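Student: sequence and predicted model, in that order:
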Amino acid sequence: MITPLIHYIQEHATFPLSETDISLLEEAFIPKKLRKRQFLLQEGEVCKYIAFIVKGATRQYTVDEKGYEHVLNLCIENWWTSDRESFHKETPSIYNIDAWEETELLLLPKANGYYERVNIIPAFNEMRIKLDDNQHMAVQKRLNMAQNYTADYRYEELTKLYPEFLQRFPQHIIASYLGITKETLSRIRHQHLKKAS
């Protein structure tokens, strides 16, 4: 199960992985399977793992006082998921992370010093820095989109950047991720279908 992670690291780093590095990765990462709707993390828990998705899909969300879900992140194969603030500060999370499909993960725990040891691997560290930069840019772009662009434009961008999301997640989750109502999303999708035909 570690093979997809090794390939991923090698694709995102210029440093090679040595046999010792691969052995440490095999020792450090814990395989985990989640059923659909099973939680990886629940609000109020401290996040103990950074998770690499081998197969499946997850969503990260909050629930407001009225019981409405607000989706922050959607993740699929070869993506990472966790609450980084809770993980690093060891504070209770405000997020839920659950599987939207049958999901296979590789978990990197903070306990037993594995996180620190894996980060010393040059290829892993290089990959992590690139991912941090990409994540920062993606968050900036998403905030800008939410503040300055129409729902139609946000949907257009989603179809270009992550078309697989539209196949893997239902409309109500996509709508929440875009920060719009289900009705607005339904209208936009209907207009897009009319244009395409």
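Tutor: Received the coordinates, thanks. The structure presented is a predicted model; accordingly, all values stated were derived computationally and were not measured. Numbers count the residues shown, from 1 in each chain.
Student: rest of the way, CA atoms for contacts and neighbours
Tutor: OK.
Student: residue 35 and residue 104 touch, don't they?
Tutor: No - look at residue 35 against residue 104 with C-alpha atoms under 8 Å: they stay out of range, at 9.0 Å.
Student: between these two, which one's more packed in?
Tutor: Between residue 35 and residue 104, counting by other C-alpha atoms under 10 Å, residue 104 is the more crowded of the two (21 against 14).
Student: tell me the SS of the more buried one?
Tutor: strand (DSSP: H, G, I helix; E, B strand; the rest coil).
Student: which residue sits closest to it, ignoring its sequence neighbours?
Tutor: Nearest in space to residue 104, with sequence neighbours left out and distances taken as C-alpha to C-alpha, 6 or more residues apart in numbering, is residue 33 at 4.6 Å.
Student: and the helices in this structure, which stretches?
Tutor: 3-11, 19-28, 84-89, 114-119, 122-148, 151-161, 163-168, 171-178, 182-196 (DSSP state H).
Student: here's the one I want to compare it with:
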Amino acid sequence: MTQNNIYSSLINAIKELVTLNVEDVTMIEDVFELKKHAKKEIVLFKGETSNHMRFVVEGCLRSYYINEEGQEYIVQFGIKNWWINDLYSYLTKTPAQYFVQALKPTTVLQIHRDKLEQLFVNVPAMERFFRIKIEKAYVANQNRTLQSMSESAESRYKNFIKNYRSIEQEVPQYMVASYLGITPEHLSTIRKNLHK
């Protein structure tokens, strides 16, 4: 992927929500930093403060936490053209509760909070863009919480494959199970029942 193509995916994603002029695009490209991560590389460790917003250009990341018994729980996936972060850590400037890890070789465009704050001044549309993205993230999180409390595992899986078919095809089934809050064996049973 060429340098122009890398930035065009970011610019196109931003333009889906806000209007940018040529100068805006140049300023955005100047402050987003290209980062490549190897498969299994930890991008953010629990306990670090999340200081970057990350846009996935290629590859796949996951954010997850590990409980006291050592069990992993996947909170979010980040696939091509998605944003991923420990948003609570970023917004509150407190230690991250989650790890963020590359599941395959992954390219991201990231921006440090200080540069983003300056970008909000220079390109006001970016402040609106991130407000909309954070609102959508909040709504999605609320919806996921309600689903986990009120819907069966089968219903949650059906919603997952309806809304995130590309993720299901990109990550191992045990990670989908972790995201849904069920065991891999339970997910296997659900999938067999649905294919009957």
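Tutor: Perfect, I can see it now. All values derive from a computational prediction rather than experimental measurement.
Student: quick one: TM-score?
Tutor: TM-score of the superposed chains, computed with TM-score structural alignment, normalised by the length of the second structure, equals 0.92; 190 aligned residues with a C-alpha RMSD of 1.2 Å.
Student: re the thing from before, what sits against the residue nearest to residue 104 of the first structure?
Tutor: 102, 103, 104, 105 (C-alpha atoms under 8 Å, 6 or more residues apart in numbering).
Student: kindly report the same for residue 127 of the first structure.
Tutor: 9, 12, 13 are the contacts of residue 127 of the first structure under C-alpha under 8 Å, 6+ apart.
Student: of those residues, which stay in contact in the second structure?
Tutor: When you map those onto the second structure and apply both residues aligned by TM-score structural alignment, their matches' C-alpha atoms under 8 Å, the shared contacts are 9, 12, 13.
Student: so where is stretch 26-46 of the first structure in the second structure?
Tutor: Counterpart in the second structure of stretch 26-46 of the first structure, with TM-score structural alignment as the criterion, is residues 29-49.
Student: among the contacts of residue 127 of the first structure, the buried ones, what's the PyMOL command?
Tutor: Here is the PyMOL selection string for the buried members of those, based on 16 or more other C-alpha atoms under 10 Å:
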select buried, resi 9+13
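Student: quick one, what contacts the equivalent of residue 91 of the first structure over in the second structure?
Tutor: Correspondence of residue 91 of the first structure to the second structure, assessed by TM-score structural alignment: residue 94. Neighbouring residues of residue 94 of the second structure by C-alpha under 8 Å, 6+ apart: 49, 50, 88.
Student: for residue 168 of the first structure, same thing?
Tutor: Per C-alpha under 8 Å, 6+ apart, neighbours of residue 168 of the first structure: residue 57.
Student: what's it aligned with over in the second structure?
Tutor: Under TM-score structural alignment, residue 168 of the first structure pairs with residue 170 in the second structure.
Student: distance of its match from residue 107 of the second structure?
Tutor: 16 Å (C-alpha to C-alpha, to the nearest Å).
Student: kindly report the same for residue 95 of the second structure.
Tutor: For residue 95 of the second structure relative to residue 107 of the second structure (C-alpha to C-alpha), the value is 24 Å.
Student: likewise residue 39 of the second structure?
Tutor: Taking C-alpha to C-alpha, one finds residue 39 of the second structure at 11 Å from residue 107 of the second structure.
Student: same question for residue 195 of the second structure.
Tutor: From residue 195 of the second structure to residue 107 of the second structure the distance is 35 Å (C-alpha to C-alpha).
Student: with residue 40 of the second structure instead?
Tutor: Counting by C-alpha to C-alpha - residue 40 of the second structure and residue 107 of the second structure are separated by 13 Å.
Student: now the helices of the first structure as a markdown table including distance to residue 65 of the first structure?
Tutor: A markdown table is the format used below for the helices of the first structure (distance: least, C-alpha to C-alpha, whole Å):
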| stretch | distance to residue 65 of the first structure |
| --- | --- |
| helix 3-11 | 38 |
| helix 19-28 | 38 |
| helix 84-89 | 21 |
| helix 114-119 | 35 |
| helix 122-148 | 22 |
| helix 151-161 | 25 |
| helix 163-168 | 27 |
| helix 171-178 | 16 |
| helix 182-196 | 19 |
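Student: closest to residue 66 of the first structure out of these?
Tutor: Nearest of the helices of the first structure to residue 66 of the first structure, taken as C-alpha to C-alpha: helix 171-178 at 14.7 Å.
Student: that closest one vs the second structure, mean deviation?
Tutor: Compared with the second structure after the fit, helix 171-178 of the first structure shows a mean deviation of 0.6 Å (mean C-alpha distance after the TM-score superposition for the first structure).
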